[in-house]
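J.: No sequence on hand, only this structure:
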């Protein structure tokens, strides 16, 4: 079959322990905007104009288990695109300065010898996030 049935990602849903903390990170640090939500769920929808994220609060954050990307099936990490190296450096400054961010991989080539660069962090709540320049 050569006809693709899909045409990109519609949205990504992330379960978080603290909805306000996650909203604040995406909006205040990365510049996303709140575009909706369902208070009774509870959830907040945020977007950078290209990608839509649904942030859902875990039913019981105190007993929720953290995801282990090496042991569980599911989202290994979320990678967001940045426009270029300057944007990556600005994102690095903002993200790495956040007191609740844990750096996993500092800015570096995505593969040895590649001009594509990235960095990976664990954001507040424990989700692994990557920011990446365009593939060259």
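T.: Yes, it's here. Since the model is a prediction, treat every value here as computed from it, not as a measurement.

J.: From now on I want contacts and neighbour counts done on CA atoms only, so please keep to that.
T.: Fine.

J.: three-state assignment of the nearest residue to residue 80 once chain neighbours are set aside?
T.: Leaving aside its sequence neighbours, residue 80 sits nearest to residue 131 (C-alpha to C-alpha, 6 or more residues apart in numbering; 4.9 Å). At residue 131 the chain is in strand, as set by DSSP: H, G, I helix; E, B strand; the rest coil.

J.: Next: residue 63.
T.: Counting by three-state DSSP, the backbone at residue 63 sits in coil.

J.: ok, structure two:
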């Protein structure tokens, strides 16, 4: 009989792994724009057998050129990879694609953060949106890293409706 319930001992998210086309460009984005602290680098990694396929699900001849860990706000850890891989997709998935994703970051003042992004020449999608229902009290907006990674800024300085009522609407 298969086990039921959550994974034993699972307590939190440890890190978010992202692949970028250029680690130097990503470093500038994560450090200079997002305010991350660079932690350490690893790599390169390559194997003569099928290790890369067995362990990472990529082509056996893939080379992980470099990876760098970044910390944000003393907690969130980004593990950022640069790979050499044959037939590597270079177009990030859309949010609506299977495997699509985004990274949401909290800010205290959404309007100041959006103004900063725009002044820095970052692609900001649309205008801030005010949520409703259980998320009432939250505002959010999407933006993109230079290589297409979708990110979201969220702010709810007075909490969300759900935080006040504990009920979904």
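T.: Arrived safely, thanks for sending. Predicted, not measured: the structure shown is a model, and the values here were computed from it.

J.: How alike are these chains, TM-score-wise?
T.: Here the TM-score for the pair of chains, by TM-score structural alignment, normalised by the length of structure 1, is 0.80; 131 aligned residues with a C-alpha RMSD of 2.7 Å.

J.: Counterpart of the residue nearest to residue 80 of structure 1 over in structure 2?
T.: Applying TM-score structural alignment, one finds that residue 131 of structure 1 aligns to residue 153 in structure 2.

J.: State the distance from that match to residue 9 of structure 2.
T.: Residue 153 of structure 2 sits 30 Å away from residue 9 of structure 2, going by C-alpha to C-alpha, to the nearest Å.

J.: So which of these two has more stuff around it?
T.: Neighbour comparison, residue 153 of structure 2 and residue 9: the larger count goes to residue 153, with 20 against 6 (by other C-alpha atoms under 10 Å).

J.: returning to what we had before: OK, contacts around the match of residue 131 of structure 1?
T.: Contacts for residue 153 of structure 2 (C-alpha atoms under 8 Å, 6 or more residues apart in numbering) come out as 104-107, 110, 140-143.

J.: next one: residue 78 of structure 1
T.: 127-130.

J.: And the strands in structure 1, which stretches?
T.: Using DSSP state E, the strands found in structure 1 span residues 12-16, 33-38, 43-47, 52-57, 78-81, 102-109, 117-122, 128-132.

J.: what would those look like in JSON lines with distance to residue 24 of structure 1?
T.: Shown next, in JSON lines, are the strands of structure 1 (distance: least, C-alpha to C-alpha, whole Å):
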{"stretch": "strand 12-16", "distance to residue 24 of structure 1": "12"}
{"stretch": "strand 33-38", "distance to residue 24 of structure 1": "10"}
{"stretch": "strand 43-47", "distance to residue 24 of structure 1": "10"}
{"stretch": "strand 52-57", "distance to residue 24 of structure 1": "11"}
{"stretch": "strand 78-81", "distance to residue 24 of structure 1": "17"}
{"stretch": "strand 102-109", "distance to residue 24 of structure 1": "16"}
{"stretch": "strand 117-122", "distance to residue 24 of structure 1": "15"}
{"stretch": "strand 128-132", "distance to residue 24 of structure 1": "15"}
